[in-house]
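Asks: Pasting a predicted model and its sequence here:
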Amino acid sequence: MNRRKKINQLLKAHAKKASAKLAPKSKPKYISKADRAKLAAEAASLPDPTTPVADAAQAGASPQD
């Protein structure tokens, strides 16, 4: 290969890598196993907002009109 072809090939390769870096990512971000376990534990410890206990407490507070 001559010098001009080598330089053009390198420039095209660098441009291709730069445009690929700017393209939107299709894969979701990786979450480690420890982080997934922590998130699951937090979700399990929080009470659901749709539980009947919370609705009963709100219903008891509203007759103060």
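Replies: Nice, thanks for sending it over.

Asks: From here on, just use CA atoms for contacts and neighbour counts.
Replies: Will do.

Asks: Okay, Asn2 and Asn8: tell me how far apart.
Replies: 10 Å (Cα to Cα, to the nearest Å).

Asks: between those two, who's got more neighbours?
Replies: Asn8 (11 against 6; other Cα atoms under 10 Å).

Asks: let's bring in a second model and compare:
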Amino acid sequence: MNRKKRINETLKSRQKRKNAKLHKSSKPRYISKAEREKLAQEQALTSDGSENTESKPDTEAQAAEL
């Protein structure tokens, strides 16, 4: 009986692992506090850079109107 039980447990555990791989969690991946700060800094830098590029076309458009 113990041998059958052990075999069944191993087969069940393998099946559980396969099912777990098939059904991925819909929970978002954890991002550490340090990573969030890095992303925020990068985003701030890119948004500062994009503001400068956005202002240039406006001045060019104004110059074209004159």
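Replies: That came through, no problem. None of the values given here were measured: they were computed from a predicted structure.

Asks: TM between them?
Replies: With the length set by TM-score structural alignment, normalised by the length of the first structure, the two chains reach a TM-score of 0.62; 63 aligned residues with a Cα RMSD of 3.0 Å.

Asks: Mean per-residue distance, the helix or strand hosting Arg3 of the second structure versus the first structure.
Replies: Here Arg3 of the second structure sits within helix 2-22, counting by DSSP states H and E. Comparison of helix 2-22 of the second structure with the first structure after fitting gives an average deviation of 1.6 Å (mean Cα distance after the TM-score superposition for the first structure).

Asks: and that helix, how far from the chain's centre?
Replies: 32 Å (Cα atoms, centre = their mean, to the nearest Å).

Asks: buried residues in it?
Replies: For helix 2-22 of the second structure, the neighbour count (16 or more other Cα atoms under 10 Å) marks no residue as buried.

Asks: can you list the residues that contact that helix?
Replies: By Cα atoms under 8 Å, 6 or more residues apart in numbering, no surrounding residue is in contact with helix 2-22 of the second structure.

Asks: which residues of the first structure does it align to?
Replies: The aligned range for helix 2-22 of the second structure in the first structure is 2-22, by TM-score structural alignment.

Asks: helix, strand or coil for the residue nearest to the spatial centre of the second structure?
Replies: The residue lying closest to the centre of the second structure (Cα atoms, centre = their mean) is Arg29, at 6.3 Å. Assigned with DSSP: H, G, I helix; E, B strand; the rest coil, Arg29 of the second structure falls in the coil class.
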